[in-house]
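1. Sequence first, then the predicted structure:
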Amino acid sequence: MSSTEWNTELLENENPTYVKQVISRIENPELLHAIALNYNWDNGFELPNWLAENRYCEFGTALLLFYRSDGYVFLNSNKEMTTGKTEWFGFISDLFNKLMKNHFNISKVSYQPELSRVQKYKLKRANPNIPEVIFEGV
């Protein structure tokens, strides 16, 4: 079975106990990143949370998870957009705090947020205390 087939099978598996167990045993940062890249966000925040909790999850993967879960909205502090989204807010605020505290290693995995120059400028202006790496990536 190829790694792509394995990744697809894992993401389509409907047994959360099995999926959590498999993700917790992954020691390859690139594999964790590939899973995050292919994740269907309509399926909730459980699997992304397991990825972020894996000790081999790197900063690039965590940043990918942050932006794919609407990190731009979070950084814009649009309170109307967060109303009634407690699961999302809990996930993204915890992940953001870990990113800010350098909880993740920076080694093999890279990620550059897909932000325009204007978006980066606005975010940096609104959030001057946030490190550049959050906007520019690794």
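-> Looks like it came in fine. As the structure is a prediction and not an experimental result, all values here were calculated from the model.
2. okay, CA-based contacts and neighbour counts for the rest of this
-> Will do.
3. just so I have it, where are all the helices in this protein?
-> 3-12, 16-25, 29-38, 46-53, 59-68, 71-76, 79-82, 86-100, 117-126, 132-136 (DSSP state H).
4. What are the buried residues along the third one?
-> Put plainly, it is helix 29-38. 29-33, 35-36 (16 or more other C-alpha atoms under 10 Å).
5. Please state the offset of that helix from the chain centre?
-> 10 Å (C-alpha atoms, centre = their mean, to the nearest Å).
6. isn't residue 59 right up against residue 104?
-> Yes. With contact defined as C-alpha atoms under 8 Å, residue 59 reaches residue 104; the gap is 4.8 Å.
7. Go ahead and flag the most central residue of the chain.
-> residue 65 (1.3 Å; C-alpha atoms, centre = their mean).
8. Okay, one more to line up with it:
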Amino acid sequence: MNLTSEQQNFINTHFYEGIPREELNESKLKQLKTSEELHYLATHHNWDDGVKVLQWIAESPVCSEATALELFWLSQPQDFQYYKLDQTLKDASQNEVFILLKTLLENYPNNFYQKTEIQFDPAPLYEDEFIIPDWIFQKTNGEEAYIYYEKDDVDVWFDREWEKNIREAESAIELFNIANFIDEPEYAAQILQRRLCDKGTAVLIFWRLYTECSAYTYTNTMLQGIINNIVNNKYPEVLSYNPQTDEKVKYKKKKIAWEVPDIFRKTV
């Protein structure tokens, strides 16, 4: 069902981008009588304006399953899995999102929302979920690795020198030393492609990417690729590297307080 221009104008007038919170009126939302109207509002809402409107939508029995499912994944549930569901977060805006998530967690599995022709596939929003396995934080087997490159020397390398040194490295320990200083994914990828790259170096690169390159959108894909390659025994065990004693590794394993129910991963 396509919305009429009148329906769209009503929504755009009363729920426009940047509207002050005090001007939001739940009675106006209750005038929206169809799932399609709520879906239009939800998908055009700017999350920077807060989630008050989205909370009203999540509490509405007129809301479709597709809309609720999309709201759930856009709320980035993975960021809240470390908090107990009965917990109140100190940050007010974060707590509002958490309340929205808890509403959806309660209502969605209980068939609260409408089954409609609106469709939504959540896979693109959750397939990038990334879980660090315990074993990649453990010491690798092999000869004890050591660093003989100096940071001051590496700091003056330009792109060509990085590429040349990676390409011309003659041993696993030389490649390991280069990997110790990477802060760019492209250099990590070049090292991982070398036949001399061993498991210790691959694990080192994993943690350099995790710590130094988290801002890159494709870092998680690279991290998952390293995990997959290690699981498939792509890298020989040559050098011993212990991420737990590496001062550059900033990682503290967090315990997940709740799991995302499987029903939230199914297309509607």
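-> Yes, it's here. Keep in mind it's a predicted model, so treat the numbers as computed, not measured.
9. Pick the most buried one from the helices of structure 1.
-> Ranked by mean neighbour count, these are led by helix 59-68 with a mean of 24 (mean count of other C-alpha atoms under 10 Å).
10. give me the stretch of structure 2 that that one matches.
-> The counterpart of helix 59-68 of structure 1 in structure 2, using TM-score structural alignment, spans residues 65-74.
11. Surely residue 128 of structure 2 is in contact with residue 219?
-> No. Contact criterion C-alpha under 8 Å: residue 128 of structure 2 and residue 219 do not qualify, at 10.4 Å.
12. which ones are touching residue 55 of structure 2?
-> residue 100 (C-alpha atoms under 8 Å, 6 or more residues apart in numbering).
13. Show me what it aligns to in structure 1.
-> Checking TM-score structural alignment: residue 55 of structure 2 goes with residue 49.
14. now swap in residue 118 of structure 2 and tell me
-> Under the alignment (TM-score structural alignment), residue 118 of structure 2 maps onto residue 109.
15. can you count the residues close to that match?
-> Residues near residue 109 of structure 1, counting by other C-alpha atoms under 10 Å, number 18.
16. Would you check how far apart it and residue 101 of structure 1 are?
-> The gap separating residue 109 of structure 1 from residue 101 of structure 1 is 18 Å, by C-alpha to C-alpha, to the nearest Å.
17. can you check residue 21 of structure 1 too?
-> 26 Å.
18. my read: residue 101 of structure 2 touches residue 75, true?
-> Yes. Assessed by C-alpha under 8 Å, residue 101 of structure 2 is found in contact with residue 75 at 6.8 Å.
19. For residue 51 of structure 2, give me its contacts.
-> 96-97, 100.
20. Same list (those residues) but as TSV, adding distance to residue 10 of structure 2.
-> Listed next are the contacts of residue 51 of structure 2 as TSV, based on distance: C-alpha to C-alpha, whole Å:
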residue	distance to residue 10 of structure 2
96	26
97	26
100	24
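21. Give me the distance between the residue nearest to the centre of structure 1 and residue 45 of structure 1.
-> 10 Å.
22. Neighbours of residue 230 of structure 2, how many?
-> Residue 230 of structure 2: 17 neighbours (other C-alpha under 10 Å).
23. if I read this right, it contacts residue 199, doesn't it?
-> Yes. In this structure residue 230 of structure 2 lies within contact range of residue 199 using C-alpha under 8 Å: 6.9 Å.
24. returning to that earlier point: out of the buried residues of helix 29-38 of structure 1, which is nearest to residue 9 of structure 1?
-> residue 35 (10.7 Å; C-alpha to C-alpha).
25. The closest one pairs with which position in structure 2?
-> In structure 2, residue 35 of structure 1 lands on residue 41 (TM-score structural alignment).
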